[in-house]
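Colleague: here is a sequence with its predicted model. Questions after.
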Amino acid sequence: MNKGDLATAVAEKTGMSKSAANQAVETVFECITDTLKKGEEVRILGFGNFVVSERAASTGRNPQTGEPMEIKASKQAKFKPGKGLKDAVNG
């Protein structure tokens, strides 16, 4: 399922127009992104948590030449599924 499919499913389940559902989906993703940019968590009870984790700088190897190279420190978004989602997937 892609973002367009998600918007279509939301429209069908809620009776919203497809354009309104698409805007709602876009707004949810935008809010999650903005919150993570601030370094804060997004907790959705029964679904899961979106968190930002920090990855330290490290030394890696260039796969083509085998020479060492520096990998910069970075932040990455992670999703930790909640119990409700785990139970739904495994049930």
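Modeller: Structure's in. What do you need?

Colleague: okay, CA-based contacts and neighbour counts for the rest of this
Modeller: Will do.

Colleague: report the buried residues of the helix or strand where residue 6 lies.
Modeller: Per DSSP states H and E: residue 6 is located in helix 3-14. By neighbour count with 16 or more other C-alpha atoms under 10 Å, helix 3-14 contains the buried residues 7-11.

Colleague: ditto for stretch 52-67
Modeller: For stretch 52-67, by 16+ other C-alpha under 10 Å, it's residue 52.

Colleague: next up, a second structure to put side by side with the first:
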Amino acid sequence: MTREPKRRDADSGLSKADAKRALDAFVTVTANALVIGDTVTLGEFGTFSISKRSARTGRNPQTGKEIKIAGKNEVKFKAGAELSKSVN
């Protein structure tokens, strides 16, 4: 038995403007928490965290010349069990 996906435009009870404000607030709060080194867990949805990537040497594909690539912080997301379950 195949499960029908929910419509993307299902009514959440929010106007587009309210949904945008809510998403903007979530992104701001999450980014601020990650900058200070916290992880952000949203119940069954998943967890956002920071992973440090070391500096490394790369190669320019056009010239073959070695280049230095600076280290950086990357945002990682690990889906929660419920989210993973709902898409499989």
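Modeller: Okay, I see it. If you're wondering where the values come from, they're calculated on a predicted model, not measured in any experiment.

Colleague: TM-score of the superposed pair?
Modeller: The TM-score (TM-score structural alignment, normalised by the length of structure 2) is 0.80; 81 aligned residues with a C-alpha RMSD of 1.8 Å.

Colleague: on that earlier part again, Throw the buried residues of helix 3-14 of structure 1 into CSV and include distance to residue 78 of structure 1, thanks.
Modeller: Formatted as CSV, the buried residues of helix 3-14 of structure 1 follow (distance: C-alpha to C-alpha, whole Å):
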residue, distance to residue 78 of structure 1
7, 23
8, 26
9, 25
10, 24
11, 27
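
Colleague: and of the residues you listed, the nearest to residue 26 of structure 1?
Modeller: Closest approach to residue 26 of structure 1 among the buried residues of helix 3-14 of structure 1 (C-alpha to C-alpha): residue 7, at 8.7 Å.

Colleague: and for the following helix or strand past the helix holding residue 6 of structure 1, what span of structure 2 is it aligned with?
Modeller: Using DSSP H and E, the helix or strand that follows helix 3-14 of structure 1 in sequence is helix 18-37. Per TM-score structural alignment, the counterpart of helix 18-37 of structure 1 in structure 2 is residues 16-35.

Colleague: got the contact list for the matching stretch?
Modeller: Stretch 16-35 of structure 2 is contacted by residues 39-40, 48-50 when judged by C-alpha atoms under 8 Å, 6 or more residues apart in numbering.

Colleague: of these, buried ones?
Modeller: By 16+ other C-alpha under 10 Å, these give 39-40, 48-50 as buried.

Colleague: farthest-apart pair in those, please.
Modeller: Greatest spatial distance in these: 40 and 50, 9.9 Å, computed using C-alpha to C-alpha.

Colleague: hang on, residue 53 of structure 2 packs against residue 76?
Modeller: No. Residue 53 of structure 2 is beyond contact range of residue 76, at 11.4 Å (criterion: C-alpha atoms under 8 Å).

Colleague: give the equivalent position in structure 1 for residue 80 of structure 2.
Modeller: Residue 80 of structure 2 maps onto residue 82 in structure 1, by TM-score structural alignment.

Colleague: cool, thanks, signing off.
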